[in-house]
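Student: sequence isn't available, so here's the structure alone:
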């Protein structure tokens, strides 16, 4: 009987300790949310990044000013260590404002909303040619050279509105942007325009990276707004249509920029590091508010909250504001190489790069034991609307760590996705498009997740 009594007492003590730990964590997480919602700095910090600095395309003066802004903010909030990690990045500029029209057989002329795709060459003056429409990249690939030679290709593939997760819809038609110019040039096209990768029907064209291939002619590539795409499609359906557009974009030599790196030192002497971050660069239209100013602020504010509440983590928490996610990922690649070359012990990474909308949870790109770990957080985080803890994607910036550190778990912050592609890479991605309360909830969610992950690893 003594044995069973001892066992019962031991189990009771263990259960009590576990319950006490959960209650303690619950109280702590509530404090994170109170700090973010009642005394938070995130909304003003995002305003400053968007309005005082502006759009931050890699290689621009604004990108350099953003680096200085990030370093200053980390120092202002008392991060334990703040450094700039040099990284060589591409430099592409849009030039003068793009313009476009279509002209019908009856000489009707209609102006269109257009943006050059990132990395495109210019048109060298007005480019005018008959336009031919394809509704999917696969249709273009099946076309003959005789159909396409000397024409401008119009890829009019919409994002699928039936996809509940809009990132799935985005992935379904990303290829028209990334590969459209190459496939059109193979058939002798003189230019390509695509339907913007966007959910709503509006007048905002959406830019984003496109690519050329060695040995394939480079042709100008632009994106039309969804409303302009509909107008052009209607005109083509009625008869032969000319497209006229001008873009003045060009490449410049690579330049030096920086990842901004700040730390909250851990209590362990093991030197193990959890990296969290987002990308500091943005496209040159709008202000990069959701993509990825919100992600930058999520991470900045999360560490400010932990410091403000005097939380000392076990692991060192390192915040990285990555440079050049949008058109090269040189910041992410450079950081992973730098960490490996310095024999750092990277044990996990978290990225926020899906906008500043209402938080739903986190995804895990890594072994199943890490997925089970974050699923154990659900009961503590469910009162704050966080329920999504599933297999998924971490992020572009942290993805190179998978090659440098085999088996490392990557985690991606998951907010509501329904409105993200209203603003993604568009002139409408401005500070005013971000809801203050949703942003603050995201910051507190990041602080809570970092806190629990640090304890659980």
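Tutor: In hand now; what should we look at? None of these values were measured; they are calculated from a predicted model.
Student: from now on I want contacts and neighbour counts done on CA atoms only, so please keep to that.
Tutor: OK.
Student: for the residue nearest in space to the middle of the chain, what are its contacts?
Tutor: Geometric centre of the chain, nearest residue: residue 353, 3.5 Å, by CA atoms, centre = their mean. By CA atoms under 8 Å, 6 or more residues apart in numbering, the residues touching residue 353 are 278, 279, 291, 292, 294, 295, 395, 412, 413.
Student: cool, and residue 277?
Tutor: Residue 277 touches 295, 296, 299, 319, 320, 321, 322, 350, 351, 352, counting by CA under 8 Å, 6+ apart.
Student: any idea how far residue 186 is from residue 118?
Tutor: 20 Å (CA to CA, to the nearest Å).
Student: these two - which one has more neighbours?
Tutor: residue 118 (25 against 16; other CA atoms under 10 Å).
Student: ok, now which ones touch that one?
Tutor: 92, 94, 207, 208, 209, 210, 327.
Student: dump the contacts of residue 277 to a markdown table, plus secondary structure, distance to residue 267 and neighbour count.
Tutor: Shown next, in a markdown table, are the contacts of residue 277 (DSSP: H, G, I helix; E, B strand; the rest coil; distance: CA to CA, whole Å; neighbours: other CA atoms under 10 Å):
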| residue | secondary structure | distance to residue 267 | neighbour count |
| --- | --- | --- | --- |
| 295 | helix | 26 | 30 |
| 296 | helix | 25 | 31 |
| 299 | helix | 20 | 28 |
| 319 | strand | 17 | 27 |
| 320 | strand | 20 | 31 |
| 321 | strand | 23 | 31 |
| 322 | strand | 26 | 28 |
| 350 | strand | 20 | 27 |
| 351 | strand | 23 | 30 |
| 352 | coil | 25 | 32 |
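Student: tell me which of those residues is nearest to residue 36?
Tutor: In terms of CA to CA, no member of the contacts of residue 277 lies closer to residue 36 than residue 299, at 12.2 Å.
Student: ok, back up a step: dump the contacts of residue 118 to TSV, plus neighbour count and secondary structure.
Tutor: Output for these, formatted as TSV (neighbours: other CA atoms under 10 Å; DSSP: H, G, I helix; E, B strand; the rest coil):
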residue	neighbour count	secondary structure
92	21	strand
94	21	coil
207	26	coil
208	23	coil
209	18	strand
210	22	coil
327	22	coil
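Student: the structure to be compared is supplied as follows:
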């Protein structure tokens, strides 16, 4: 019986090795679009578990669920990697209003930023100072800011096609806004949500107090884009209006959580590691379907699709589901730390953390020789309308693995709708398109297959690609 099993495996291996790269990619895409598991996994992760903020019960349940599902795939090894993570809790729903005169108020939509302290128990009410950037704070000075609430109202730049560039151009007001405003005596901070459209949904996200002493820390919240527009207009009409907001969030002691890791051991170079991953944690307002449930299930499906397509990797392929990307990056740092301690050679790492929308291509953090190799594969992806192959960033969790010789990559889906959902209560499963999600999983698998087959050296030193 064992001889027959061995013969079947041998025949499958011979069949795969005789196929062209175009035929292998076709098989991968067909498997994902007709027999994919990513949508099924995400349905459970989003609708049965829900939000997965680091240190929460949801995060704990997500660890258990994804490990169980990876165990079912028949991988060579599945394990949990311990990591200590911060535990911040939101508490009761936040409340805010604009007061134009005593007793005359207009309710607005806010949410506490992750890591913020609470307001006093009865809330906080003060006059408001609107600014666009930190330079505005300096220009106004302490005399005009002390005792007031600073309102950061710099929108994402709408004419940038790369919405992540637009996000990067204004996110510092969210992350460091409280630190900078407290230097001038502000007693609170309100930040325009990082969102390109006008709606009533406040978007949370991480913020820092850096080395600000505990007694100088001030509460920080996001306000919806519609309400940011309203507040700005009302300030222009009457600069003496006041804003009231109340939030009851708190930072608790760190707790232990885990990265979830599964591995297919390489047949020829088992000590060369290639990883694919996303972050298992999410913010608490929605269920984290796009950020980053999509990346988690796509990464899980990469290993399943390799097996289902009859591909036996030369190198060891790992899926890593990182914990705590949103408010600490502890999972990514821990994985890199352990890899360094063990002397593991990570030649390639691919991250999906840009939503589950239609894949457009990849960005690469690598040397020119490796990038030129990638460009030679572009015709294989063009058949699937995948055209974006550019040098640039990869992903926050795989970033700590960077060396002078390896390749880091990030999946780049269409980003035009991503920030409508990012860190908001509408980041939910109903915003996921099954086909788009499965196309992303297949696209990631195809890139992993090619890098495993040809390595990260220039093509001239490798076997010829089979078109």
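Tutor: Nice, thanks for sending it over. Because the structure is a prediction, the values reported are computed rather than measured.
Student: now, which of the contacts of residue 118 of structure 1 sits nearest residue 359 of structure 1?
Tutor: residue 208 (24.8 Å).
Student: tell me the counterpart of the closest one in structure 2.
Tutor: Using TM-score structural alignment as the criterion, residue 208 of structure 1 maps onto residue 205 of structure 2.
Student: who touches stretch 120-135 of structure 2?
Tutor: Identification of contacts with stretch 120-135 of structure 2 by CA under 8 Å, 6+ apart yields 137, 144-145, 147-154, 173, 177, 180, 188, 232, 235, 239-248.
Student: typo on my end, it should be stretch 99-112 of structure 2
Tutor: With CA under 8 Å, 6+ apart, stretch 99-112 of structure 2 has contacts from 90, 93-98, 200-204, 220-224, 227, 238, 240-244, 247, 249.
Student: for residue 341 of structure 2, give its distance to residue 350 of structure 2.
Tutor: 21 Å.
Student: nope, residue 132 of structure 2 is what I was after
Tutor: Residue 132 of structure 2 is 35 Å from residue 350 of structure 2, by CA to CA.
Student: equivalent analysis for residue 362 of structure 2, please.
Tutor: Counting by CA to CA - residue 362 of structure 2 and residue 350 of structure 2 are separated by 9 Å.
Student: list residues touching both of these two?
Tutor: 409, 410, 411.
Student: what separates the first one from residue 137 of structure 2, distance-wise?
Tutor: To tie it back to what came earlier, the one meant is residue 409 of structure 2. Distance from residue 409 of structure 2 to residue 137 of structure 2, by CA to CA: 38 Å.
Student: go on, the second one?
Tutor: In this structure, residue 410 of structure 2 and residue 137 of structure 2 are 36 Å apart, going by CA to CA.
Student: these two: which is more packed in?
Tutor: residue 410 (25 against 21).
Student: surely that one is within a strand?
Tutor: Yes: under DSSP: H, G, I helix; E, B strand; the rest coil, residue 410 of structure 2 falls within a strand.
Student: in space, what's closest to it - neighbours in sequence excluded?
Tutor: residue 394 (4.2 Å; CA to CA, 6 or more residues apart in numbering).
Student: ok, residue 224 of structure 2 next?
Tutor: That would be residue 202: by CA to CA, 6+ apart, it lies 4.1 Å from residue 224 of structure 2.
Student: contacts only, for the one you found.
Tutor: 109, 110, 111, 193, 222, 223, 224, 225, 424.
Student: for those residues, which single residue is the most surrounded?
Tutor: Among the contacts of residue 202 of structure 2, residue 193 has the most neighbours (other CA under 10 Å), with 37 neighbours.
Student: can you give me the helices in the stretch 251-400 of structure 1?
Tutor: In the stretch 251-400 of structure 1, the helices defined using DSSP state H, counting those that start in this stretch lie at 294-308, 330-341, 368-375, 378-381.
Student: out of the ones you listed, nearest to residue 254 of structure 1?
Tutor: helix 330-341 (11.1 Å).
Student: give the buried residues for the closest one.
Tutor: Across helix 330-341 of structure 1, burial judged by 16 or more other CA atoms under 10 Å covers 330, 331, 332, 333, 334, 335, 336, 337, 340.
Student: before we move on, what about stretch 445-457 of structure 1?
Tutor: Per 16+ other CA under 10 Å, stretch 445-457 of structure 1 contains these buried residues: 445, 446, 447, 448, 449, 450, 451, 452, 453, 454.
Student: same check on stretch 167-179 of structure 1?
Tutor: Within stretch 167-179 of structure 1, judged by 16+ other CA under 10 Å, the buried ones are 169, 170, 172, 173, 174, 176, 177, 178, 179.
Student: now, the most widely separated pair of those residues?
Tutor: Largest pairwise distance in the buried residues of stretch 167-179 of structure 1, by CA to CA, is 16.9 Å, between 169 and 179.
Student: what sits against residue 224 of structure 1?
Tutor: Contacts for residue 224 of structure 1 were tallied using CA under 8 Å, 6+ apart; they are 112, 113, 114, 115, 193, 194, 195, 196, 205, 206.
Student: could you measure from it over to residue 279 of structure 1?
Tutor: In this view, residue 224 of structure 1 and residue 279 of structure 1 are 26 Å apart by CA to CA.
Student: swap in residue 385 of structure 1?
Tutor: Distance of residue 385 of structure 1 to residue 279 of structure 1, given as CA to CA: 25 Å.
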